[in-house]
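1. Sharing a sequence plus its predicted fold:
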Amino acid sequence: MTVVPGLRADTVNLICDHCGTTDEAVPAVLPEPEVVWTVLGEHGWDGSPFAVGPHRCPGCTAAALATPPVPPADAVPAPERDRGAWRVDVEEVAGVRVLTPSGDIDVLVADVLREALATALAEDRDVVADLSRVGMIDSTGLGLLVRAHRDARQRGRSFCLVAPSRFVLTVLHTMRLDAVFLVFDHRSQALTCLTPQV
């Protein structure tokens, strides 16, 4: 499914991939036509920041958090991502807090990442988000990174990203956030930049 132009001028229809619910929205001026992150956020939807799905309505998002969907009986089993197994490894390196999520960032794991970011930022240190294990990020995850950047800046600290995947880089570029975040290819580059030289 996708977010499609609405029947009325200057509207779009949000279509839930799970239940088919349709919601009409009037988007603000978007940087690119395929970017729908702001519309999703305003209406409480979750999913890809792009017009091409997957997208979930608020009801299905809440249901997904409560109980994972049951696959059809004839479905080929796929490796399950256990929400409890997903984690954020936290290290301190030269006075910098380094957070490394263990996989893709979406609404199912947002609470774990939100707590790790809040704890790191509360310690009044520079924070590095090592995304080397993250292939994809949805609008919820993107919102967490933007919030962490803002919170760090308000504390006079730095928040930077390391080794984002091509997908994450595309999301950042499309949303014009690549100029907002400090982005490094390798952790050592970030630490060199953030560690005071004596």
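-> Nice, I can see it. All values reported here derive from a predicted model rather than from experimental measurement.

2. Could you use CA atoms for every contact and neighbour count after this?
-> Will do.

3. isn't L161 right up against S132?
-> No - contact criterion C-alpha atoms under 8 Å: L161 and S132 do not qualify, at 9.5 Å.

4. Could you check which of these two is surrounded by more residues?
-> Between L161 and S132, counting by other C-alpha atoms under 10 Å, L161 is the more crowded of the two (23 against 18).

5. Any idea how far the one helix or strand that one maps to is from the middle of the chain?
-> If you go by DSSP states H and E, L161 is part of strand 159-162. Mean-position distance between strand 159-162 and its chain equals 14 Å (C-alpha atoms, centre = their mean, to the nearest Å).

6. Identify the residues contacting that strand?
-> For strand 159-162, the surrounding residues in contact (C-alpha atoms under 8 Å, 6 or more residues apart in numbering) are 126-132, 148-149, 152-153, 181-187, 190.

7. immediately after it, which helix or strand?
-> helix 166-174.

8. Which neighbouring elements make contact with the longest helix along the chain?
-> The single longest helix within the chain, with elements called by DSSP state H, is helix 139-154. With contacts taken as 3 or more C-alpha pairs under 8 Å, 6 or more residues apart in numbering; DSSP states H and E, helix 139-154 sits against helix 37-43, strand 46-47, helix 110-122, strand 159-162.

9. one more structure, for comparison:
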Amino acid sequence: MAPDASPHTLAVTIERFGEKCLLGCAGDLAGSGCSFLVAQVTEALPGSKVIELDLERVEFVDSMGLGTLVRLHRTCKEAGCRLLLVNVNGRIRELLNLTNLHGVFV
């Protein structure tokens, strides 16, 4: 079976405010969107003390997406940066609560 060549369904905008970087996410945090988000956060990491992921327009997060958020949290922490999730919608908040990850990102 050939690898899935479909484009990811996650869009990310990046705004920098001094040592704080805001990444606005829209779409699905799943599949290839996960590696795309990792690349965007990695690009934003140098010079950042705080990275905020605005999840207001994220419609879906799967298990790979949850794993990506945990990985990004660890990567940021190791780099001396704090990763925060902001504008988390109700469905994603419930998912974070069910998986006991809600306290990791506040």
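-> Cool, got the structure. Since the model is a prediction, treat every value here as computed from it, not as a measurement.

10. three-state assignment of the aligned residue in structure 2 for V88 of structure 1?
-> In structure 2, the residue matched to V88 of structure 1 (TM-score structural alignment) is V12. Assigned with DSSP: H, G, I helix; E, B strand; the rest coil, V12 of structure 2 falls in the strand class.

11. which ones are touching the residue nearest to V12 of structure 2 when sequence neighbours are not counted?
-> By the measure of C-alpha to C-alpha, 6 or more residues apart in numbering, the closest residue to V12 of structure 2 outside its immediate chain neighbours is C25, 4.6 Å from it. Each residue near C25 of structure 2 by C-alpha under 8 Å, 6+ apart is listed here: L10, A11, V12, T13, L53, D54, L55, E56, R57, V58.

12. so which of those residues comes closest to Q40 of structure 2?
-> V12 (7.6 Å; C-alpha to C-alpha).

13. Please determine how far the closest one is located from H102 of structure 2.
-> According to C-alpha to C-alpha, to the nearest Å, V12 of structure 2 stands 22 Å off from H102 of structure 2.

14. now G67 of structure 2
-> 13 Å.

15. got it, and F36 of structure 2?
-> 23 Å.

16. More neighbours: the two, which one.
-> More crowded of F36 of structure 2 and H102, by other C-alpha under 10 Å: F36, with 18 against 15.

17. Not counting residues beside it along the chain, what's closest to the aligned residue in structure 1 for the more buried one?
-> In structure 1, the residue matched to F36 of structure 2 (TM-score structural alignment) is V112. Closest residue to V112 of structure 1 apart from its sequence neighbours, by C-alpha to C-alpha, 6+ apart: R87 at 6.9 Å.

18. Pull the contacting residues for that neighbour.
-> P101, S102, V112, L113.

19. and with 7 Å instead?
-> P101, S102, V112 (C-alpha atoms under 7 Å, 6 or more residues apart in numbering).

20. What remains of the residues you listed once you look at structure 2?
-> By both residues aligned by TM-score structural alignment, their matches' C-alpha atoms under 7 Å, these still in contact after alignment to structure 2 are P101, S102.

21. pull the longest strand from structure 2.
-> In structure 2, taking DSSP state E as the definition, the longest strand is strand 50-61.

22. what distance separates that one from the centre of its chain?
-> 6 Å.

23. cool, stretch 153-167 of structure 1 as well?
-> For stretch 153-167 of structure 1, the distance to the chain centre is 13 Å (C-alpha atoms, centre = their mean).

24. Tell me the buried residues in that stretch?
-> Using 16 or more other C-alpha atoms under 10 Å as the test for burial, stretch 153-167 of structure 1 gives R157, S158, F159, C160, L161, V162, A163, P164, S165.

25. so D138 of structure 1 sits right up against D104, yeah?
-> No - between D138 of structure 1 and D104 there is no contact under C-alpha atoms under 7 Å: 8.6 Å.
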